[in-house]
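Peer 1: I'll drop the sequence and a predicted model, then ask my questions.
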Amino acid sequence: MSRKKQYPLRLDPIVYEALERWAADEFRSVNAHIEFLLRDALRRAGRLKPDDARRREQS
């Protein structure tokens, strides 16, 4: 089983509230939505291969 890296993240309360609403709209936790957004941004920037993203999501 793969472990996830824990990382403290400080966010502006307004940004967090917006993320919280967006995550709820997508039926995700805030943490899962942040990871989803980061993974998507990395893939679009060519920093994460689509296969790496899929393999990681399945573990």
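Peer 2: Perfect, thanks for sending it. Numbers count the residues shown, from 1 in each chain.
Peer 1: C-alpha only now, for contacts and for neighbours.
Peer 2: Noted.
Peer 1: buried residues of the longest helix along the chain, list them for me.
Peer 2: Of all the elements of type helix in the chain, the one with the most residues (DSSP state H) is helix 30-44. Within helix 30-44, the residues that qualify as buried are 30, 33, 36, 39, 40, 43, counting by 16 or more other CA atoms under 10 Å.
Peer 1: quick check: what element follows that helix along the chain?
Peer 2: Past helix 30-44, further along toward the C-terminus, the next helix or strand under DSSP states H and E is helix 50-58.
Peer 1: let's bring in a second model and compare:
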Amino acid sequence: MAEEKEEEEAAGEQLLGAAREELPAPPSAQERQRLTRPPGRTVPHHTYGDPTMGPGGQ
């Protein structure tokens, strides 16, 4: 029973290691700054009051 648990843990660690390798690197400080700034413009159909969109977003 202990041997099965060790095998399961080893398989889990192997799976976790493979998943970590696929993760992208965290964004740089410059990328974070760019990603957290509001967009420079809004597409007209995404703004409230545009003739094609009502208050309910329809």
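Peer 2: Happy to help now that I have it. On a predicted model such as this, the values are computed, not experimentally measured, just so you know.
Peer 1: superposed, how do the two chains score by TM?
Peer 2: Once superposed, the chains reach a TM-score of 0.31 (TM-score structural alignment, normalised by the length of the second structure), with 21 aligned residues with a CA RMSD of 2.4 Å.
Peer 1: picking that back up, check which helices and strands the longest helix of the first structure sits against.
Peer 2: Identification of packing neighbours for helix 30-44 of the first structure by 3 or more CA pairs under 8 Å, 6 or more residues apart in numbering; DSSP states H and E yields helix 13-25, helix 50-58.
Peer 1: now do the last one: which elements does it pack against?
Peer 2: Which is helix 50-58 of the first structure. Helices and strands touching helix 50-58 of the first structure, as assessed by 3+ CA pairs under 8 Å, 6+ apart, comprise helix 30-44.
Peer 1: between the helix it packs on and helix 50-58, how big is the angle?
Peer 2: Computed by axes from the mean of the first three to the mean of the last three CA atoms, to 10 degrees, the angle separating helix 30-44 of the first structure from helix 50-58 equals 170 degrees.
Peer 1: so where do the helices sit in the second structure?
Peer 2: 2-22, 29-36.
Peer 1: now these in JSON lines, with mean neighbour count?
Peer 2: Below are those laid out as JSON lines (neighbours: other CA atoms under 10 Å):
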{"stretch": "helix 2-22", "mean neighbour count": "11"}
{"stretch": "helix 29-36", "mean neighbour count": "10"}
